[in-house]
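>>> give me coordinates for this.
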Amino acid sequence: MKKTWWKESVVYQIYPRSFKDTTGNGIGDIHGIIEKLDHIKSLGVDVIWLCPVYESPNDDNGYDISHYRKISDDFGGQEAFDELLEKTHQKGLKLVMDLVANHTSDEHYWFTESKKSKSNPYRDYYIWKDGQNDGPPNNWESFFNGSTWEYDSTTDQYYLHYFTKKQPDLNWENPKVRKEIFDVVEYWFKKGVDGFRMDVISLISKPDGYPNSEHEKFQETIINYYANGPKIHQYLHEMNQEVLSKYDIMTVGEGPGIDLANGPLYVDASREELNMVFHFDHMFIDCGVGGKYDPIPIDFKTFKTVFNNWDKALKNKGWGSIFLGSHDFSRMVSRFGNDQEYRKPSAKLLATLLLTLRGTVYVYQGDEIGMTNVAYDSIEDYNDVETLNAWKAAEEEGQDMEEFLHIVHIQSRDNARTPMQWSSDANAGFTEGIPWLKTNPNHKNINVATQENDPNSILNYYRDMIAFRKANKTFVYGDYECLDLDNPSIYAYRRWDKANEFLVLHNFSDKKIHWGYDLNEDNYKVLKSNMAQGQQANFELEAWQTKILKRI
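Sure thing, here's the model as predicted:
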């Protein structure tokens, strides 16, 4: 297996709007990131992934870009970004940006021109269709509720938008569009950026004929219509050949609709497309027929099986991304752990899981201190467009809105977007003004300052575990085998190479368990545990205890 820096890296994801505000306007900014570079460096991570900081009307908080080469003044402008890039590199860190190439803002110059007339030179930069039977061209539903088609009276046609109506999809069939995007990528590489996370890149190739969806479950519509279009691999290979292959950078594609059958194609090195992808098999694990806001309980065996299957699929060709949280999902300790009685041990357990699996590891801001979901009293306190659209749809359907608010508490993307909790001070030390999104009230107890000098804190556990992974490359490149898959509470696996063999045990339950498996406990020595009780019988686990054992 070829060894490279991006395989060995741990990536720290920053949602700039919520990270640190230095101006007092309540919005995080680039100077705030610069101010906290020492915190990021202290974790032992290698790469910062920055969510979009480009010029944008912020209909979807920066994922609606109106200028690809301009840094938004909201975040400090180009000068601030240049300073961040320089200081990041000075500290031995790399900087990866977000590439949003499936769609632009409807305020982008290309689109304002495109909608002027059918003969405009930019018309074919987007996807325009005639309606059918006094309605949209087909029955496709947007990721954010409602039709994917928006009528424009100027030319009596509809344009496609997989997300909000202010995010029209680009027409990648048009070679001029591809050249525009490749030029943008080249522009940032020449400035010294170290790679791109490519937003919903699996959606850029549209299906032939734009047929109606025949699926009730939205997730199946994504897989069968929106994702993995007929020319997706042609486009990605072309991007690789034209730009990506010319630089020592990393690429990770966000892949809604990517599955075990087609996922490996994106990352097979011989195909020359992307380095790795984010699949969502484990992140959509609680989505019911109605999607995210129709949640079902997480099945633990399925959770384990997802990691097993993807490791197997990418074992010989390609590379994986290991993550449990991001700006698009609930806080990982609230979702996969126990954020009440066992918040601290379960946050450490999840950190151990991330850092002992094969693949590049991604840590989302705030997870290193065990930040949790927030439960605002009113929908008025929420900002996320996906949440607000889901609320509106639920109201129109006559749902019990008190019950739906409880679902919002669990599922809203704003759970991950509450301001970073730096201290117990007002607004968690995030801003001296009024934060754009209310801080979580538990910042009084959960914050960086409180954990900084506590040797048993979640923060210092992350630092220790990241250092441990780096000192033991077996966890990066070594083989993987899941043990006792049917166990309803224990996730157990081996990691090994020619030099070492490790056994990793996680107790995903509120009860003490002795793992009775056909291995001799005397052959193992405990190296790491998330609890002081780590030295009792090797296979005995307290509630939410994790152990890393070495075969002796």
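
>>> contacts, neighbours, all on C-alpha from now
Fine.

>>> ok, so what distance separates the spatially most central residue of the chain from Met332?
Geometric centre of the chain, nearest residue: Ser326, 3.8 Å, by CA atoms, centre = their mean. Distance, Ser326 to Met332, by CA to CA, to the nearest Å: 8 Å.

>>> one more to line up against the first:
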Amino acid sequence: MEKKWWQSEIVYQIYPKSFQDSNGDGIGDLNGITSRLDYLADLGITCIWISPIFKSPMADNGYDISDYFDIAKEFGTMEDFKVLMAEAKARGIKVLLDLVVNHSSDEHPWFQAALADPQSKYRGYYIFKESAERPNNWRSIFGGSVWEKLPNEDVYYYHTFHKKQPDLNWENAELREEVYQMITQWLELGIAGFRIDAITFIKKDLSFQSIEPDGVDGLAKCTKVSRNQPGIEVFLKELNERCFKPYDAVTVAEAPGVEYDQLDEFIGEDGFFSMIFDFKAADLDVVSGSEWFKPVQWKPKDLFDKFKDSQLAIQKVGWGAPFIENHDQNRATTKYLKEAEKNPKAAKALALMYFNLYGTPFIYQGQEIGMINFNREGLESFDDISSIDQYHRGMAEGLSSGEALAVINYRSRDNARTPMQWDDSQYVGFSTVAPWLAITEQSLERSVADQIHDEQSLWYFYKKLIALKKMPSCETLVYGQIAFVDLENPEVFAYRRFDEKSSYLTLVNLSNQEVEFPLENPIVDILIENGGMSLSHRHVTLPPYGATLLKETTNGNY
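This is a model prediction of the structure:
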């Protein structure tokens, strides 16, 4: 594979509302991000992905955009953004933005014009259906029908997500041209590319027929008929050719519904995107379709197998985007480590487990200090609209109120959106006033202020992982192939990154028991380990939650 500039990046995702408040209003902002660039540079970050900062009524925290080329007032101004860009560039940090083009806000001028005049061309920018009753039984991602009736007409509009997020009509060529012009404007400002939101929803089954219900509400999840539908390739190819290729932009697609046998089309040599996020490992704890109120019991081997299957499929055709956290997931410490969520050694094992997988690694804010899930006492403490929907759907499906609350405490997207824990002061160094969303905990142990001064901390462990990945002598950890080692112990994860020059073996024990296993090849060096490992000539012994990265001799036994 030809080497691309973005393959060696270390990407850090910022949820701007919760990263750093610079003006004392309890909401994070662009100037707050700028003030923390030295922190990110010190950690070793080379690229930041900033979740939506555009003008929005914030029905879905910025994923409902009312002006694609203006900054939300709570985040600052376009001048603030340009300052952020310049300061990031001065530190060698690239900037990615979120691209949200499956839908807009219902407050976008296009949609307002469509409402004001049924004959307007903007009616064609969205999906409207004339009908005296709901056109079909499709359920939106956030619950309820995908159809919302206009107040004074027998007309419904379509929304995959919240009713304040009407879907754009990608079948309309004029709409697509407007989208392409907007994308080009941002690329002209010097951003390196985009994380692309919900992009596999832009093509619908145009028959709009009802399908078999899958819930007590009589509805059926719209993903079955509006995600990764035949014909989407026409739109995605055009999007790439018109916008991304001319700027050599990196694109990371949120592309649920893409099967492994389709990966070549999406991320192959002439694929639509640079890479896509695979959510199979992230969603192993819920039934297919991310129905939180239907939890799934799993074991470490299930997690390892999902990573293994994903990595091998991606390696065949393109490039990966390994991650364990983002703004739509609960905290990885709580999800993957369970009772060991507060154990720094276990959090280090989790870091090593994924960081040297095949692809460009992504770190989410707070992951590097081991932030954990919160525990809210009532529904009124939640902001996330999806959590509120899951609570009510769980109740409708037979859960008690306590059971439904426990489900969303565990799985809520709010877990990742609480303020970044810079220190253990009243508002954790995020703001001087009560933040927009209550903090998770006032913990010195899980704060930046404590960990950056402790060379045994999780933060330092991430810093060392990043430094290793950047070393010319460890280039194999970036570009090398991946192969997985089958072990008898189902709670140990082992994989090898290798090329014709070097071979590196990652070993991770995600159990609370000591484990021992044989080595196939002699060990040249121990690059990193999280404590307590013992190494003999042909055996490694790892303590509970022990993990290590070893350099092997290269004798072809891959």
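
>>> got a TM-score for the two of them?
Overlay of the two chains. TM-score (TM-score structural alignment, normalised by the length of the first structure): 0.95; 546 aligned residues with a CA RMSD of 2.0 Å.

>>> residues in the first structure aligned with stretch 168-175 of the second structure?
Using TM-score structural alignment, stretch 168-175 of the second structure corresponds to residues 170-177 of the first structure.

>>> which helix runs longest in the second structure?
The longest helix of the second structure (DSSP state H) is helix 300-317.

>>> packing partners of it?
helix 263-267, strand 481-484, strand 492-498 (3 or more CA pairs under 8 Å, 6 or more residues apart in numbering; DSSP states H and E).

>>> what's the mean gap between the next helix or strand after the first one and the aligned bit of the first structure?
Following the chain from helix 263-267 of the second structure toward its C-terminal end, the next helix or strand by DSSP states H and E is strand 275-277. In this overlay with the first structure, the average offset of strand 275-277 of the second structure from its partner residues is 0.9 Å by mean CA distance after the TM-score superposition for the first structure.

>>> what sits up against strand 275-277 of the second structure?
Residues from elsewhere that reach strand 275-277 of the second structure (CA atoms under 8 Å, 6 or more residues apart in numbering): 251-255, 266-267, 318-323.

>>> circling back to that earlier point, spatially, what comes nearest to the residue nearest to the centre of the first structure if we skip its sequence neighbours?
Tyr364 (5.5 Å; CA to CA, 6 or more residues apart in numbering).

>>> wouldn't the one you found be in contact with Ser18 here?
No - contact between Tyr364 of the first structure and Ser18 fails when scored by CA atoms under 8 Å: they sit 11.8 Å apart.

>>> more crowded one of these two?
Ser18 (25 against 20; other CA atoms under 10 Å).

>>> name the nearest residue to that one, ignoring sequence neighbours.
Per CA to CA, 6+ apart, closest to Ser18 of the first structure is Pro419, 4.4 Å.

>>> residues touching the spatially closest residue to Lys87 of the first structure that is not a sequence neighbour, list them.
Closest residue in space to Lys87 of the first structure, ignoring its immediate chain neighbours: Ile34 at 7.4 Å, by CA to CA, 6+ apart. Shown in contact with Ile34 of the first structure (CA under 8 Å, 6+ apart): Leu84, Lys87, Thr88.

>>> which one is Asn500 of the first structure nearest to, not counting chain neighbours?
Thr474 (7.0 Å).

>>> show me what the one you found aligns to in the second structure.
In the second structure, Thr474 of the first structure lands on Thr476 (TM-score structural alignment).
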